[in-house]
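Asks: Have a look at this prediction, sequence included:
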Amino acid sequence: MQPISRGFALVTVFAMSLAFLPAAHAEQHLTTSGFTLAIAGSSSGSAEIDLLSDTGSTVRIALTGDPANTPVLAYSEDAPRENTVFGGVQLAGTVTEGYRITSLTLSGTLNASSEITPPDFECGINCFGRGGEAGNEATIAWTLTSAGISTTLPRLNVPYIEGSAPFALATNTHTTGDFTLDIQSTLFAYAAGTMYEITHFEGGSSWISYHSWPAWSALQLTDLVLTANVSAVPEPGTYGMLLAGLGVLGMRARRRVR
């Protein structure tokens, strides 16, 4: 059952406006075949980056701590409960001279679980009941800033996740020089336990009994990986030689026609 996302849009906007905190540990740096990358800050100072692979043209980097791996949990034995967890990291990098980043992909997995405990008896006569609910919602947003221009990259918004939901957000780019990458997540969980309110009549008087059964919902972002494709930028002389070669081929083609 999907949650009632009261105020989710508001808290999402608030999360997007949060300033990153400086990293609490020594700043991490990675040097790849096409660029360098470092943690400039994160929402809780727990972000870490690890180089998974570097083929020379494709670089894969694991992101742990912020914004991944911190689960959100909502638990209710009666009244509705909701909880939101924000995470974010800012990465600062420099593309190696003579190279450019041609595409970026942010991938990961959203893992959800929930349970609504069923009542052990039916709500019959003189009974007012409210069914249990459990749900979640996730938003992943990222922004690339290069040459003083900030670009909002494809974002993910999933109103309800069941089980494991892999995702991949990809974009083409032609990034050179210095750049920053801001990645932010908002995870929301909602739960409301089943409640019965039963009115009893006995001997000319009445009384009310309350019965409840718990519900809970959990959501976590894991396996967050940044993949960058890089390529060498041809020297100006290379373009000149290419044009000259095309000109020679064109002249030969015209001579054959004659």
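Replies: Thanks, I have the structure now. Numbering: from 1, shown residues only.
Asks: Going by C-alpha atoms from here, please, whenever you check contacts or count neighbours.
Replies: Noted.
Asks: residue ranges of the strands in the stretch 151-258 of the chain, please?
Replies: In chain order, the stretch 151-258 of the chain shows strands spanning 156-158, 164-175, 178-192, 194-202, 205-213, 215-232, with DSSP state E, counting those that start in this stretch as the criterion.
Asks: ok, now how distant is Tyr210 from Gly131?
Replies: Tyr210 sits 14 Å away from Gly131, taking CA to CA, to the nearest Å as the criterion.
Asks: Overlap in contacts, the two.
Replies: With contacts taken as CA atoms under 8 Å, 6 or more residues apart in numbering, the residues that reach both Tyr210 and Gly131 are Met195.
Asks: Just send the strands of the stretch 151-258 of the chain back as CSV, with mean neighbour count and distance to Gly41 too.
Replies: Formatted as CSV, the entries for the strands of the stretch 151-258 of the chain read as follows, by neighbours: other CA atoms under 10 Å; distance: least, CA to CA, whole Å:
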stretch, mean neighbour count, distance to Gly41
strand 156-158, 13, 22
strand 164-175, 14, 21
strand 178-192, 24, 9
strand 194-202, 16, 42
strand 205-213, 12, 42
strand 215-232, 22, 17
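Asks: Okay, one more to line up with it:
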Amino acid sequence: MQSGIPAALALGIVLCSAAMRPAAAETSIDTAAFTLSYTDGPNPEDWSITLVDQDPGHYSFSLDTLNRDLALAEARDLTGAGSFDSKYHYSTLFLDLKPAYRVTGITVTGTAFGELGLGYVPDFPPGQAHNGATFYMTVWKPTGPVGYGHMFDDFQAEQSLAGGETDLDLVTDTILGFSGSLFAQAWGVNGDGAFAESMARASVRDVTLHVTVAAIPEPGTWLMLAAGLGALGLYARRRES
């Protein structure tokens, strides 16, 4: 007797293996409802988005290039001369909507992280450290651009990035713009021959774009709905008479 894997089990193994593969980073990703594509930004060879989650009506994309560009700004004054670092990002993506769908929500989530450490020498003023982070998303609606933003100055620990709209009704293509910046600066302290370093860090990470969609009913569906409502109205009038 020849042994083998049943066809259904074999298909299940193939599907599970595909699901376990890491998502591929792309500059353009096609879904059932729309195509999302990079259209502008520095260094096109570095453009990257990744589809990280999807279910009916909802898609989530990692903004890889933005997360990489804003991974860390760090200033550490080790000599007393001062230290400064900054990072910047901008990009534009185009959401090409397919005819049978409309966009009902566009939001972003992510995390900003800051750290500040002041140098200290007894009997002397402490060192200085400053940081900052900004993040903005712009959605071009038919009525014009709408922006959603965050700004943090001299901040510590994790801060949530979240913004956008969940009650949209977009039936046309739209442009999405993203920008962000980081800065960090630090000055240590000298005193009585002693030196204490100062440090500042800022980062933005895990920024994810979420798009929710809904199907637009076919014209025949509207006709069937209208006919059904008409029949209900006729039935109600007959019961009243």
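Replies: Happy to help now that I have it. Just so we're clear, the structure is a prediction, and the values are computed from it rather than from any experiment.
Asks: In JSON lines, list the strands of the stretch 151-258 of structure 1 along with distance to Ala147 of structure 1.
Replies: Written out in JSON lines, the entries for the strands of the stretch 151-258 of structure 1 read as follows (distance: least, CA to CA, whole Å):
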{"stretch": "strand 156-158", "distance to Ala147 of structure 1": "25"}
{"stretch": "strand 164-175", "distance to Ala147 of structure 1": "9"}
{"stretch": "strand 178-192", "distance to Ala147 of structure 1": "7"}
{"stretch": "strand 194-202", "distance to Ala147 of structure 1": "55"}
{"stretch": "strand 205-213", "distance to Ala147 of structure 1": "56"}
{"stretch": "strand 215-232", "distance to Ala147 of structure 1": "18"}
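Asks: what about those, which gets the closest to Thr109 of structure 1?
Replies: strand 164-175 (4.2 Å; CA to CA).
Asks: Please list the residues outside the closest one that contact it.
Replies: 95, 100-112, 146, 153-156.
Asks: Which residue ranges of structure 2 form helices?
Replies: All helices of structure 2, identified by DSSP state H, fall at 7-20, 64-69, 219-240.
Asks: tell me how far the ends of stretch 17-32 of structure 2 are from each other?
Replies: As for stretch 17-32 of structure 2, its first-to-last residue distance stands at 22 Å under the measure CA to CA.
Asks: Which residue range of structure 1 does stretch 222-229 of structure 2 align onto?
Replies: With the alignment judged by TM-score structural alignment, the segment of structure 1 matched to stretch 222-229 of structure 2 spans residues 239-246.
Asks: Throw together a ChimeraX command that grabs the buried residues out of the contacts of strand 164-175 of structure 1.
Replies: Selecting only the buried members of the contacts of strand 164-175 of structure 1 in ChimeraX, with burial defined as 16 or more other CA atoms under 10 Å, works like this:
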select :95,100,101,102,103,104,105,106,107,108,109,110,111,112,146,153
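Asks: Can you flag which of the contacts of strand 164-175 of structure 1 belong to strands?
Replies: In strands, defined here by DSSP state E, the members of those are 95, 100-112, 146, 156.
Asks: of those residues, closest to Leu224 of structure 1?
Replies: Sorting those by how near they are to Leu224 of structure 1, with CA to CA, puts Gly108 at the top with 4.2 Å.
Asks: what's the closest one in contact with, if anything?
Replies: Taking CA under 8 Å, 6+ apart as the criterion, Gly108 of structure 1 is in contact with 166-168, 221-225.
Asks: how about a cut-off of 7 Å?
Replies: The contact partners of Gly108 of structure 1, taken as CA atoms under 7 Å, 6 or more residues apart in numbering, are 166-168, 222-225.
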